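Trainee: the following block contains a protein sequence and its predicted model.
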Amino acid sequence: MTVVVVQHAPGETPPAVSRVLAAAGVDTRTVLLTDGEDPSADLDGVEGLIVLGGRGRRHGFGYGSGSGSGETAGGPALLRDALAAEVPVLALGAGARMLAAGGGRAVRTASGARDADPAVRLTPAAGADPLFAGAEPPSPGLRPARDPLHLPADTVVLASCNGLPEQAFRIGGSAWGVRFLRQDGAADPWAADLLARFAALVTSRSEHTAARAFFTRRAEAWEERFAHQTPAYEAGVARMRLAPGGVAVDLGCGTGRAMPALREQVGAGGRVLGIDVTPAMLAAAARHGRTRHGHLLAADCTRLPLPGASVHGVFSAGLLDHLPDPYAALHEWARVSAPDGVLLLFHPSGRAERAARHGRPLDPADLLAEDNLRPALERAGWHLDAYEDTDGRFLARAVLRRRTGDGPGAAQPARPSPAGASR
């Protein structure tokens, strides 16, 4: 895994930063900010950013005390794209001002009476924060930043002190600014612990980070690029044969091309959910009117925020064999599915067609090969009742076997009433 260190001063990554990240098995690469130049916004192979800031002026990278120049500019494209793709970002010292600029329109500023030597304290919100939860109180020797800072309205403040409230903050779910640390990561036990925590967070999120980075920059053109596949999606969904009033989920929905067909099957009294890990894809789905057919939800498709036995149909196009643990995913999809629930694995082209397009032979170990897929489904509780792998499409339909105790008189999950139907 690689973390990019964005800094103004030439030279290698500060030793304290690289040492802690290396100990966690994370490589570092430096991107230099210079006056008049914006670093490349290429996030391929990048799992995280550490922003150290600088003093360049032409792009609003001025971070002198009270200058405010970094508060009005959007920051470098690399940072803006990382925020959009939810690539984890840790901005230290002066870099926190750059993060605040890239986070959106600033609407509030620090104010109030100031102590002569205020101590930095974690706020109650830090206890539930993905990066700060469980952290020790900041070291007494860490002094607060004293210049005012404007932050976006939805910013979560994580560390404060009397009269200087925004000492550490989170923007969204993946970007943190810490103003009271030296931006070179100079050795301090609390700073080293924070860097180690960030490295662990980067590691735990790496699979999702790669997917978000890949699809975020493609989301705008995705619908137009693949609009010709819509009839194939409709034909695939038709094979699910869902009953009216049921709950249907499009996993890894992208721009939600399957959602209109799913809505047609479950009717006005049913419910359709489009779930994807990339917010930019969900935003594109909303722009293309998919919210008329169901709800859009940003979530991990292998850890669904759904109750057990609550779903009657799961549609998944081109997702399963790209997941880090597809076998666990099949079990999770079985968990949320009702007895006799349907799983449809789909792709608008066959396995051989896709392999040829990428210049490689068919892999006998491919999970989607029938001899591999059938036992994997069976172990998760699914029965494969249809399998097609042609040049025109890949389709595998499976039905969830009834669990022990299920039967004609067993309690079934409630189907949504018309009042709870999606718009």
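Mentor: It's in. All figures in this text were calculated on a predicted structure; none of them were measured in a lab.
Trainee: going forward, measure contacts and count neighbours with C-alpha atoms only.
Mentor: Noted.
Trainee: and the contacts of the longest helix belonging to the chain?
Mentor: Under DSSP state H, the helix in the chain containing the largest number of residues is helix 189-204. Residues outside helix 189-204 that contact it (C-alpha atoms under 8 Å, 6 or more residues apart in numbering): 1, 16-17, 20-21, 24, 26, 47-48, 88, 90, 130-132, 135-136, 138-139, 181, 185.
Trainee: comparison target, given below:
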Amino acid sequence: MAVVVVQQASAGVPAAVGGALGAAGLTVRLVRLDGGELPSIDLSDVEGLIILAAPHPAGASGRPLVREALAAQVPVLALGSGAELLAEVTATGSASKGPAVEPTRAASTDPLFAGSLPPGLRPDPAEVALPPGAVVLAAAQGYPGQAFRLGGSAWGVRFAGVHDGEDDTWTGQLLSRFAILVAARAEHTATRAFFTHRADAWEERFAHQTPAYEAAAFRMQLGPGATALDLGCGTGRAMPALREQVGAHGRVLGIDVTPAMLAAAARHGRTRHGHLLAADCARLPVPRRSVHGIFSAGLLDHLPDPRTALAEWARVATSDCVLLLFHPSGRAERAARHGRPLDPGDLLAEHNLRPALEVTGWNLDEYEDAPHHFLAHATLAG
């Protein structure tokens, strides 16, 4: 995993960029523009993207990369001409003169722009048409959109003084904040990038597993009116069975960190069975002691901090809550499929899972590591 830095063919990684990324424990992968064209970049192993130069014309090879990064919520920082990949820009003059660039009100709560801008920054006088939903973070009189954010993961910075070294202190702060953000989001970025590519075909590819998901969900034996969560829901294959148990007056939430998987779930009609929500399964936007059942398939052992997640799930659980961990393949079957022996350190091995559950407030009631499925049934400790 690395942060990709897009630069002109003859240029290297600027010292300020390399220093900020290195200080955050991130590695750099330089991608040079080849004859104005941007080579293909696989985002599945990319933690972040810094664009210091744009292909010309910008849309020729750059925009598909930006669209893919936005869809997967890969953090993007585009500086100078690189911001052309985030907005339509038509040059109209020189940047030698112009009013000062000032932060907008939205900048005060932005993770990169919080705090004031240094004085004397000159606006880029190009005429800008920002995409719908863009949040303007800095502007100058007569020159809007000098810095902007798209969604919660991509920033464009166009004004002079950032990319030409005139204000190294503020530029260094900007790069450091971006590097820290990339490092903090690395696990989720990798997950989103992996599943965004696969979301459209996921339901059809694994349709044969749907009966197993339904059978596992019914083993929770939830009552009418209960609230159930499908955590790491993907395309929501367990949601119909959860809805059938909790009835019309119950509540079903499908939660996943990858928006593309939730979009696929909606296309397959899962909104008929419950609500879909993009959220971190270790930081649930759910009230304390409000959930009667938690279903989670193939998620726990892939989380960066499983015990923190289990403690969070205990926080939202009612006293009679049921937790069901599931996978449509047994541990031995999965290990053999990947050509490796069973790992004694595997979190899902009973000798590891039981204490992990107990220390976070759960009792393991049933444990099945069968040839063709894995299932662990737990209840909240009294």
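Mentor: Here it is on my side, so go on. Because the structure is a prediction, the values reported are computed rather than measured.
Trainee: follow-up on the earlier one: of the contacts of helix 189-204 of the first structure, which belong to helices?
Mentor: 16, 17, 20, 21.
Trainee: the first one -> the second structure?
Mentor: In this case it means residue 16 of the first structure. In the second structure, the residue matched to residue 16 of the first structure (TM-score structural alignment) is residue 16.
Trainee: count of neighbours near its match?
Mentor: 17 (other C-alpha atoms under 10 Å).
Trainee: over to residue 233 of the first structure?
Mentor: Around residue 233 of the first structure there are 21 residues (other C-alpha under 10 Å).
Trainee: chain center to stretch 91-106 of the second structure: distance?
Mentor: Here stretch 91-106 of the second structure is found 32 Å from its chain centre; the criterion is C-alpha atoms, centre = their mean, to the nearest Å.
Trainee: pull out the buried residues from it.
Mentor: 98, 100, 101, 102, 103, 104 (16 or more other C-alpha atoms under 10 Å).
Trainee: the first one touches residue 123, doesn't it?
Mentor: Yes: in this structure, residue 98 of the second structure sits in contact with residue 123. The criterion is C-alpha atoms under 8 Å, and the distance is 6.3 Å.
Trainee: give the helix, strand or coil label for the aligned residue in the first structure for residue 320 of the second structure.
Mentor: Counting by TM-score structural alignment, residue 320 of the second structure corresponds to residue 340 in the first structure. Three-state call for residue 340 of the first structure (DSSP: H, G, I helix; E, B strand; the rest coil): strand.
Trainee: possible to save the ones in helices among the contacts of helix 189-204 of the first structure as TSV with distance to residue 73 of the first structure?
Mentor: Supplementary listing: those in TSV, determined by distance: C-alpha to C-alpha, whole Å:
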residue	distance to residue 73 of the first structure
16	29
17	27
20	31
21	30
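Trainee: relative to residue 152 of the first structure, which of those residues is nearest.
Mentor: residue 17 (27.4 Å; C-alpha to C-alpha).
Trainee: enumerate every residue touching that closest one.
Mentor: Shown in contact with residue 17 of the first structure (C-alpha under 8 Å, 6+ apart): 184, 185, 195.
Trainee: can you tell me how far it sits from residue 278 of the first structure?
Mentor: Distance, residue 17 of the first structure to residue 278 of the first structure, using C-alpha to C-alpha, to the nearest Å: 29 Å.
Trainee: what does residue 129 of the second structure align to in the first structure?
Mentor: In the first structure, residue 129 of the second structure lands on residue 150 (TM-score structural alignment).
Trainee: so what's that match up against?
Mentor: 71, 100, 106, 107, 108, 109, 110.
Trainee: right, and the last one touches residue 167 too?
Mentor: The reference is to residue 110 of the first structure. No: look at residue 110 of the first structure against residue 167 with C-alpha under 8 Å: they stay out of range, at 9.5 Å.
Trainee: where along the stretch 151-300 of the first structure do the helices fall?
Mentor: In the stretch 151-300 of the first structure, the helices defined using DSSP state H, counting those that start in this stretch lie at 189-204, 206-216, 219-225, 230-238, 259-266, 279-287.
Trainee: just give the closest residue to residue 36 of the second structure, not the sequence neighbours.
Mentor: residue 55 (4.8 Å; C-alpha to C-alpha, 6 or more residues apart in numbering).
Trainee: actually residue 232 of the first structure, not the one I wrote
Mentor: Nearest residue to residue 232 of the first structure in three dimensions, chain neighbours excluded: residue 348, at 6.1 Å (C-alpha to C-alpha, 6+ apart).
Trainee: and residue 187 of the second structure, what pairs with it in the first structure?
Mentor: Checking TM-score structural alignment: residue 187 of the second structure goes with residue 207.
Trainee: OK, contacts around that match?
Mentor: By C-alpha under 8 Å, 6+ apart, the neighbours of residue 207 of the first structure are residue 324.
Trainee: could you do residue 368 of the second structure as well?
Mentor: Shown in contact with residue 368 of the second structure (C-alpha under 8 Å, 6+ apart): 374, 375, 376.
Trainee: what residues are up against the second one?
Mentor: Looking back up the chat, that one is residue 375 of the second structure. Going by C-alpha under 8 Å, 6+ apart, residue 375 of the second structure touches 216, 324, 325, 326, 327, 366, 367, 368, 369.
Trainee: strands of the stretch 251-400 of the first structure, residue ranges please.
Mentor: Listed in chain order, the strands of the stretch 251-400 of the first structure (DSSP state E, counting those that start in this stretch) span residues 271-276, 295-298, 311-317, 337-347, 382-389, 394-400.
Trainee: got the angle between the fifth one and strand 337-347?
Mentor: When axes from the mean of the first three to the mean of the last three C-alpha atoms, to 10 degrees is applied, the directions of strand 382-389 of the first structure and strand 337-347 differ by 20 degrees.
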